[in-house]
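Colleague: sharing a model that was predicted from the sequence below.
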Amino acid sequence: MITGSRGDASPEAEPRLPRPPGVLRRFWARHPVLADIAIAGFCLLLSVAPVIALPDRAVADDRIDPQTWDRIWPVLASVVVLGSFALLVRRRNPVGVFAITVLVAAAYLFSPVSLGGPLVGIATYTVAVYRSNRVCLIAVGAGLSLLVVVAGALGFSGVIAPDIAWNVLIGEALLMLIGGLIGANVGGRKRYVEALIAHSRRLLVERDQQAQLAAAAERERIARELHDIVAHSLTVMVALAEGVAASKDAAHARPGAEAISATGREALRDMRATLGVLRDADAAPLAPLVRDTTAETVASARAAGFETHLTVVGEPDVPTATRLAVSRIVQEGVTNVLRHARAATRIDVDIRYADEGVSVSVVDDGLSASIPSAAGGFGLQGVRERVELAGGTVTAGPGEQRGWTVRAWLPREEQE
């Protein structure tokens, strides 16, 4: 069922739902075969009864010879019965049933007195409901044309009386008109309801697909943030812990232990903020983590014993998302050096803000092939996704002489 608030949408945008059907209509809709049998039986009664009573009328009025009528009557009765039973399949083949009822109407022309029945009206109604108004118009036009040609030929040749021809043509035309008008109304309503149901089903499918896509995108975002937090913080803590363990002087080891404690607290804070986004449905996704951690990343690398230089050129007046991407690029580049670079002692971080965009590079002086796994790892994959979402580019590979280089460029304006 499609529901909506009338106060939130204009009348033109709201679907005009038809009234729900009554008890009888719901019953016949649930039992279509029984409905077709009842309609066929009713039409058979109304159509055959005049044919059965016709001989007495025809002979009494001297309209036809009794012997001739004995030959015509069985054929006419058989055609009428066939047309009545054809209504049993009217839903499956409306056009074919309409053609049979037109033949029944043509058979009425051979009657010595005026005859008629509701068959062609029911058939016209069925075509309009179960096919379309256009098909109904074509069928009515073809049927009436056939009756006019047959009636004209029989009338001009003197086979039938003119009043019989006119009565059949006018009577069948009125039945087609009434059946077509009612069928167009009912068929339009039926097709409108079917369109609403199909539209609602498409909306349900699209809603489920959008929900799945949103959930997948959010999982990727959360995974990127958790990786950035856990990988960098644990890498720094491991490096500091190794330095503390290698130092035999408690005074020299104390700053390292304090740095481990501070890094752990920062990691816990960011982790709680990330998990809080998952628990709070009203919180903006990852909003608590939108902060620049570049200085903290450089400080943690220095505390781990690396000669780290940070160069910033220009004013960082860029959107928050771009600043976050810059800090994550620096964090991932430094983390890879701490984890994978062999014989590295120096890390150069260069950030340049220009009118067109922001360029970021993280270069170390270790062995050139010392970070093979990092190039295809989850960290750089997350960086690539973040940079591509911002409309930028990122490359990672061996440096020109030594070490490993991560370079990225991001546009100043956020991409729509």
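Modeller: Happy to help now that I have it.

Colleague: when you work out contacts or count neighbours from here on, use the C-alpha atoms and nothing else.
Modeller: Noted.

Colleague: do a quick rundown of the strands in the stretch 301-416 of the chain.
Modeller: Listed in chain order, the strands of the stretch 301-416 of the chain (DSSP state E, counting those that start in this stretch) span residues 307-313, 346-353, 357-364, 393-398, 404-411.

Colleague: out of these, which comes closest to residue 224?
Modeller: For the strands of the stretch 301-416 of the chain, the distance to residue 224 is smallest for strand 393-398, at 16.1 Å, taking CA to CA.

Colleague: for the closest one, the distance to its chain's centre please.
Modeller: Strand 393-398 sits 38 Å away from the centroid of its parent chain (CA atoms, centre = their mean, to the nearest Å).

Colleague: quick one: buried residues of that strand?
Modeller: Within strand 393-398, the residues that qualify as buried by neighbour count (16 or more other CA atoms under 10 Å) are 393, 394, 396, 397, 398.

Colleague: by contact count, what packs against that strand?
Modeller: For strand 393-398, the packing partners by 3 or more CA pairs under 8 Å, 6 or more residues apart in numbering; DSSP states H and E come out as helix 378-389, strand 404-411.

Colleague: who's in contact with the host helix or strand of residue 81?
Modeller: Of the helices and strands defined by DSSP states H and E, residue 81 is found in helix 66-86. Judged by CA atoms under 8 Å, 6 or more residues apart in numbering, the contacts made with helix 66-86 from elsewhere in the structure are 40-41, 43-44, 47-48, 51-52, 55, 59, 97, 100-101, 104, 107-108, 119.

Colleague: can I get the buried residues of strand 393-398 in CSV with distance to residue 162?
Modeller: Supplementary listing: the buried residues of strand 393-398 in CSV, determined by distance: CA to CA, whole Å:
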residue, distance to residue 162
393, 89
394, 92
396, 97
397, 99
398, 103
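
Colleague: okay, one more to line up with it:
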Amino acid sequence: MARLHLYLVDAAAALVIGFLVGYGVLERRDWPWWVVVVCAASVAVPIAVRRFWPLNALTITLAATVAAVMLRVLPTVALGAPVAAVCFMLYSAAADRSPSWSVPALLVSVVAISGVSGGEPENVLVVTAALVAVWVIGYTTRQRRSFLAREAAQQAERALSDERLRIARELHDVVAHNLSLIAVQAANAAHVRSPDHAYEALEVISSTSRAALTEMRGLLGVLRSDADLAPSPGLSGLASLADRASLAGVRVSLDVRGDPAVPEGVGLSVYRIVQEALTNVVKHAAPASCTAVVEVSSESVRVEVTDDGPGVRELGVGHGLIGMRERVAMYGGTFSAGPGPSGGFRVVAEVPIR
């Protein structure tokens, strides 16, 4: 609709300028009607198609103006309407074509209109000033469009980079958590003497592997436009996290307080924070007891995960704690991790609800 509006404006401008040119032709002499129509149409009709072929339209209007003045069909005093038509086309040429095309078009227009304007200095000065001003406006419009296009492309690239980082973070959390459980159960299966315990460990490995593959397929599905994606995990999935950690030898006590209906992004971040915290307990403290408390208020979600393990972690190694800190920082929250006041290890995060 916006483009149609512009085309209608051009058509209206062509009608007005055509009428003025026809009136200028008839003002001094009584020309046949077909001469008036041909002259007016040659000067004005190109305005209606200037957005498609600005240089061709400008050429036709200039040639028709010069021919009409030289053949004494159009008097010099009636050049205002043809100059207005040239301004329309020159603006389009400067806005839609490169300066290597629009600058020569400006020079030719100045020379052609000045040549048929009578040669008087004041006329040449006025024509030159008007055409140059229109060209500058068109060129400025071209530069602004180019800047906006570059800015849009840069925003798209930033969005793509952010999405790739998000996917990489999610993949790390999914793979690290599930592979940690699998590694623990595989070690148990290799060392236990009881076949029943070994089969139980293999069942855990099997179910954990399927869950990991399901999450990874759902996560990587965002890269496919035709993917049928499952909802992102949130607070409702914390119970299954606790169950899987319990199967790996970590006794988890989960306490979710408040309304679990939080924004999807916040819920996913809290889920991943708890997941990574439990993964660290499985990797560094199992067998151990762990308490995970999630408090939901109207302003934020507070997560606290504590265990009774040795309490010594290599905080500078790996990406788990870094990933948790980045998730919290993304929402402007607070995060801390370190030995607990009574032993063990403690992770505390608060994620604001925007």
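Modeller: Done, it's in. Everything numeric in this text was worked out from a predicted model, so none of it was measured.

Colleague: residue ranges for the helices of the stretch 1-150 of structure 2, please.
Modeller: For the stretch 1-150 of structure 2, helices defined by DSSP state H, counting those that start in this stretch occupy the ranges 2-28, 33-44, 54-70, 80-96, 99-116, 121-191.

Colleague: which residue is nearest the middle of structure 2?
Modeller: By CA atoms, centre = their mean, structure 2 has its centre lying nearest to residue 156, at 3.9 Å.

Colleague: follow-up on the earlier one: could you list the buried residues of the helix holding residue 81 of structure 1?
Modeller: Buried residues in helix 66-86 of structure 1, counting neighbours by 16+ other CA under 10 Å, are found at 69, 73, 76, 77, 79, 80, 81, 83, 84, 85, 86.

Colleague: roughly how far does the aligned partner of the residue nearest to the centre of structure 2 in structure 1 sit from residue 197 of structure 1?
Modeller: Per TM-score structural alignment, the equivalent position to residue 156 of structure 2 in structure 1 is residue 211. With distances taken as CA to CA, to the nearest Å, residue 211 of structure 1 is found 21 Å from residue 197 of structure 1.

Colleague: tell me the spacing between the equivalent of residue 292 of structure 2 over in structure 1 and residue 149 of structure 1.
Modeller: Applying TM-score structural alignment, one finds that residue 292 of structure 2 aligns to residue 349 in structure 1. According to CA to CA, residue 349 of structure 1 stands 95 Å off from residue 149 of structure 1.

Colleague: residues near residue 2 of structure 2, how many?
Modeller: Using other CA atoms under 10 Å, residue 2 of structure 2 is surrounded by 7 other residues.

Colleague: got the contact list for it?
Modeller: Contacts were defined as CA under 8 Å, 6+ apart; by that measure residue 2 of structure 2 touches no other residue.

Colleague: what does residue 231 of structure 1 align to in structure 2?
Modeller: Aligning on TM-score structural alignment places residue 231 of structure 1 opposite residue 176 in structure 2.

Colleague: could you double-check that that match sits in contact with residue 279?
Modeller: Yes - using CA atoms under 8 Å, residue 176 of structure 2 is in contact with residue 279, at 7.1 Å.

Colleague: quick one, which of those two is more surrounded?
Modeller: For the pair residue 176 of structure 2 and residue 279, the greater number of neighbours falls to residue 279 (26 against 20), based on other CA under 10 Å.

Colleague: which residue in structure 2 aligns with residue 183 of structure 1?
Modeller: Residue-level alignment of residue 183 of structure 1 against structure 2, with TM-score structural alignment as criterion, gives residue 128.

Colleague: got it, and residue 409 of structure 1?
Modeller: So, by TM-score structural alignment, residue 409 of structure 1 is matched to residue 350.

Colleague: and that match, how many neighbours does it have?
Modeller: Neighbours of residue 350 of structure 2 (other CA under 10 Å): 23.

Colleague: surely it touches residue 302?
Modeller: Yes - Residue 350 of structure 2 lies in contact with residue 302 (CA under 8 Å); the separation is 4.3 Å.
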